[in-house]
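Participant: pasting the sequence and the predicted model now:
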Amino acid sequence: MNIIQFNEIIELLHSISDNSTANIIALVSVIISGIAVLSSIYFSVQTRKQYIDSLSPLLSFRLYEKSGYLFLRIENTGQSEATEISLTFKELSNNGEQNKFELDEILKSKLTLYPNETVTGGICRSGRNIVTSIAPVIKIEVSYIKGNTKEKIQFFRCICYTGTNDENVFMKCELEDISRKLNEISCSSNRMANYFEGRFFLKSDVINAYPSSSMYKDLKDAINKTEREEIKENTRDELGNLHIE
C-alpha cells in the first residue's frame, strides 16, 4: 500500500465520520422537535381540561329562618347549568322539639339551575320559642349532572343555620356604602368650587351665591396683570362665620 492509497483511506474515514456526526445531530434535532410537539399537545389538553372544569356548576346552600319557618336556599354560583338536581334529606338536629322535615314540594322534585339562579323552599317549622334557642343543622345528600361535561356528581353536605334571612342587611350595607361615596363626591366638589370661586362655603351651606367673576374675566385679568380685591361678601371668614350681602 503506497502513500496515495493510505491518504485516500484516511479521507474516506474522515468523510464517514463527518456524515455520522451530521446524522447524529439530525437525529437529536428530530427527537427534540418530537418532545416539543408532544409537550405542546399535552399542555393544550391540560389547558382545555382546566377551562372546561372552570365552567362547572357550583351549588351553594344557606339555611335561614323566616316567619317561624326554616328555609333552605340553593344557588348555582358556577358558570354552567346544573340539571337533575336531587336532594335527599337525611337528618335534622338542634331545632328544639321540631326535628321532623316538612318539605315544600319544590324540594321533593328534581331541579335545574342555570348560573346565578336560586330556588328556596321550606323544610320544617322553627323550634325557637321563649325558652328554647336554636342552631339547626341538616344533613343532605346531593346529586346533579354538570352542564359542561354531563358528568354526574354526588356528595354529602352538612348545612348549618345562618340566622335570619339577611338580604335586608346586605341591602342596608350597600346603601350605606353608596351614601358614603356620594358624600365623598359632594365634599370633593365643594372643595373644588371653593378653590375656583375663591370663597369658603361648607358642604352643608345651602346658598345660591351669585358668582363674583368668570373664567373669561379671570383670564383677561391675568393677561392684563390686573389685581382684583379679595371677595368679602357671600362667603365665610377664617373663623367660619358666614357673611351674606
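Facilitator: On my side now, so go ahead.

Participant: contacts, neighbours, all on C-alpha from now
Facilitator: Will do.

Participant: relative to Gly121, how far out is Lys66?
Facilitator: When distance is defined by CA to CA, to the nearest Å, Lys66 is 11 Å away from Gly121.

Participant: show me which of the two is the more surrounded one.
Facilitator: Just comparing Lys66 and Gly121: by other CA atoms under 10 Å the higher neighbour count belongs to Gly121, 16 against 13.

Participant: so that one, which of the three states?
Facilitator: strand (DSSP: H, G, I helix; E, B strand; the rest coil).

Participant: any idea how far it lies from Leu72?
Facilitator: Counting by CA to CA, the gap from Gly121 to Leu72 is 6 Å.

Participant: got the buried residues for stretch 137-149?
Facilitator: Judged by neighbour count (16 or more other CA atoms under 10 Å), stretch 137-149 contains these buried residues: Val137, Ile138, Lys139, Ile140, Val142, Ser143, Tyr144, Ile145, Lys146, Gly147, Asn148.

Participant: ok, now which ones touch the closest residue to Leu72 other than its chain neighbours?
Facilitator: Sequence neighbours aside, Leu63 is the residue nearest to Leu72 in space, at 4.7 Å (criterion: CA to CA, 6 or more residues apart in numbering). Leu63 sits next to Leu70, Phe71, Leu72, Arg73, Ile159, Cys160, Tyr161, Thr162, Gly163 when contact means CA atoms under 8 Å, 6 or more residues apart in numbering.

Participant: and here's the other structure:
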Amino acid sequence: MANASLQSFLLPQHHSFANTGTHDSSPSILHKHTNSSSSISFRLYSNTSPSVTTTSTPNSSTPTPVTPAAAEKTPAPTLDLLGRQLAAGDYRQADETTRALLIELAGESARRRGYVFFSEVQFISVEDLRAIDGLWREHSNGKFGYSVQKRLWEKVQRDFTRFFIKVGWMKKLDTEIEQYNYRAFPDEFVWEIKDDTPEGHLPLTNALRGTQLLGNILMHPAFEDGQEEEATEEGVTATTSGQSKDDSKGRERPKFMKDFKPDYSF
C-alpha cells in the first residue's frame, strides 16, 4: 500500500515531455491522449532517455547536443498550481491538473500506470481530497467540486445515467424519442462559468472503465460529513409522506462500496 501526500509534491519539480515510451521504475511524466471515441486515456512515459537532436559546426566534426523546442518543462501537479489555474478561470487546465493530482496521490502503481484504479482511491488522504475539492468550490462560487457532485448524485439515488445528464456530461439528442449521448471531449464540455453551466459539471472523471472510480471518489470519507444529517431529514420526509422504508433501499451503499476489494478485471 502506498500512502502519498500532497506535501511531497509541493517542491518545484519539472518534467520533460520529449521522452521514450519505455516503462520502468525511473521518474516518469504524464501525457494525455484522446482516442477516436472521445474517451480520455493517459500514458506514462519514462523520464530517463530524453530525445536529443544534434548539430555540427564547420570547425568540429563532433555533434553538439541541442535541446529540442518541444521539450518544454511542465510543472508537477500541486495544490498551489491548481489554485492558480482555478483563480485564473482556466478550468480546463485545472481539470487536467486535478486528474494528475489523483494519480500522484493514489500511489506508486497508479503513477507507473498513468491512471487510477477504483480500489486505489482509498489511498488518497481525506485532507488532500478535501483540499482539492475546496479549491474547486472556492473558485466556482460553489458550482464545481466533488462534494457538489456527491450531493447531486445522492439526489438521483446514485443513478449514474441520471447523474451524467444532471451535471451535463450527456447531451440530449435532436430526436423524436428522448435520447442522450455522451459529450465529446474536450470541445463539447463547458470550461467557463455561465448562467446555464450545469452545477457539478467539473471536475471530470473518466468513466471509460466503468463508474466504480467515480463512485469511490464520491463515497470517499472526505465527503461523508453532513451526509447523516441529510439522510435523517430525507427519512423524516419519507415517513411523513407515507413512504415505506423499502422505498429508500436504492439509496443504500452499493455492495462493491462496502466490500472495497481490489478488482482489476475491467
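Facilitator: Good, I have the coordinates. Please read these numbers as outputs of a predicted model, since none were measured by experiment.

Participant: give me the TM-score for this pair.
Facilitator: The TM-score (TM-score structural alignment, normalised by the length of the first structure) is 0.19; 80 aligned residues with a CA RMSD of 6.0 Å.

Participant: how much space separates the residue nearest to Leu72 of the first structure from Phe71 of the first structure?
Facilitator: Noted for Leu63 of the first structure: a distance of 6 Å to Phe71 of the first structure, by CA to CA.

Participant: go on, Lys146 of the first structure?
Facilitator: When CA to CA is the yardstick, Lys146 of the first structure and Phe71 of the first structure sit 25 Å from each other.

Participant: with Ile123 of the first structure instead?
Facilitator: Using CA to CA, Ile123 of the first structure is found at 6 Å from Phe71 of the first structure.

Participant: check Ile138 of the first structure too.
Facilitator: Using CA to CA, which is the criterion applied here, Ile138 of the first structure is 11 Å from Phe71 of the first structure.

Participant: and if you look at Ser143 of the first structure?
Facilitator: Relative to Phe71 of the first structure, and taking CA to CA, Ser143 of the first structure is found at 20 Å.

Participant: again with Thr47 of the first structure
Facilitator: Distance, Thr47 of the first structure to Phe71 of the first structure, using CA to CA: 40 Å.

Participant: between the two, which one's more packed in?
Facilitator: Set side by side, Thr47 of the first structure and Phe71 give different neighbour counts by other CA under 10 Å, the larger being at Phe71 (23 against 12).

Participant: list the buried residues in whichever strand or helix holds the more buried one.
Facilitator: In this assignment (DSSP states H and E), Phe71 of the first structure forms part of strand 69-76. Residues of strand 69-76 of the first structure classed as buried: Leu70, Phe71, Leu72, Arg73, Ile74, Glu75, Asn76 (neighbour count, 16+ other CA under 10 Å).

Participant: same list, the residues you listed, but as JSON lines with distance to Tyr42 of the first structure please.
Facilitator: Output for those, formatted as JSON lines (distance: CA to CA, whole Å):
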{"residue": "Leu70", "distance to Tyr42 of the first structure": "50"}
{"residue": "Phe71", "distance to Tyr42 of the first structure": "47"}
{"residue": "Leu72", "distance to Tyr42 of the first structure": "43"}
{"residue": "Arg73", "distance to Tyr42 of the first structure": "41"}
{"residue": "Ile74", "distance to Tyr42 of the first structure": "37"}
{"residue": "Glu75", "distance to Tyr42 of the first structure": "35"}
{"residue": "Asn76", "distance to Tyr42 of the first structure": "31"}
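
Participant: between those residues, which is nearest Glu167 of the first structure?
Facilitator: Using CA to CA, Arg73 is the member of these that sits closest to Glu167 of the first structure, with 12.1 Å.

Participant: now do the buried residues in the helix or strand in which the residue nearest to Leu72 of the first structure is found.
Facilitator: Here Leu63 of the first structure, judged by DSSP H and E, is contained in strand 59-66. By neighbour count, and taking 16+ other CA under 10 Å as the criterion, the buried residues in strand 59-66 of the first structure are Leu59, Phe61, Arg62, Leu63, Tyr64, Glu65.

Participant: likewise stretch 17-32 of the first structure?
Facilitator: By neighbour count on 16+ other CA under 10 Å, the buried set for stretch 17-32 of the first structure is empty.

Participant: buried sites along the longest helix along the second structure?
Facilitator: Across the second structure, the helix with the greatest residue count (assigned by DSSP state H) is helix 91-106. Judged by neighbour count using 16+ other CA under 10 Å, the buried positions of helix 91-106 of the second structure are 91-92, 94-95, 97-106.

Participant: how about these in JSON lines, adding distance to Tyr146 of the second structure?
Facilitator: As requested, the buried residues of helix 91-106 of the second structure are arranged in JSON lines below (distance: CA to CA, whole Å):
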{"residue": "Tyr91", "distance to Tyr146 of the second structure": "14"}
{"residue": "Arg92", "distance to Tyr146 of the second structure": "16"}
{"residue": "Ala94", "distance to Tyr146 of the second structure": "14"}
{"residue": "Asp95", "distance to Tyr146 of the second structure": "12"}
{"residue": "Thr97", "distance to Tyr146 of the second structure": "15"}
{"residue": "Thr98", "distance to Tyr146 of the second structure": "11"}
{"residue": "Arg99", "distance to Tyr146 of the second structure": "12"}
{"residue": "Ala100", "distance to Tyr146 of the second structure": "15"}
{"residue": "Leu101", "distance to Tyr146 of the second structure": "14"}
{"residue": "Leu102", "distance to Tyr146 of the second structure": "12"}
{"residue": "Ile103", "distance to Tyr146 of the second structure": "16"}
{"residue": "Glu104", "distance to Tyr146 of the second structure": "18"}
{"residue": "Leu105", "distance to Tyr146 of the second structure": "16"}
{"residue": "Ala106", "distance to Tyr146 of the second structure": "16"}
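
Participant: which of the residues you listed sits closest to Leu30 of the second structure?
Facilitator: For those, with Leu30 of the second structure as the reference and CA to CA as the criterion, the closest is Ala100, at 7.4 Å.

Participant: so how far is Pro65 of the second structure from the closest one?
Facilitator: Taking CA to CA as the measure, Ala100 of the second structure falls 31 Å from Pro65 of the second structure.

Participant: any idea how far apart the tips of stretch 111-123 of the first structure sit?
Facilitator: 16 Å.

Participant: with stretch 224-236 of the first structure instead?
Facilitator: Its start and end residues considered, stretch 224-236 of the first structure measures 29 Å (CA to CA).

Participant: longest helix in the first structure, please.
Facilitator: helix 3-54.

Participant: re earlier: any idea of the angle the strand holding Leu63 of the first structure forms with strand 69-76?
Facilitator: Using axes from the mean of the first three to the mean of the last three CA atoms, to 10 degrees, the direction of strand 59-66 of the first structure lies 160 degrees away from that of strand 69-76.
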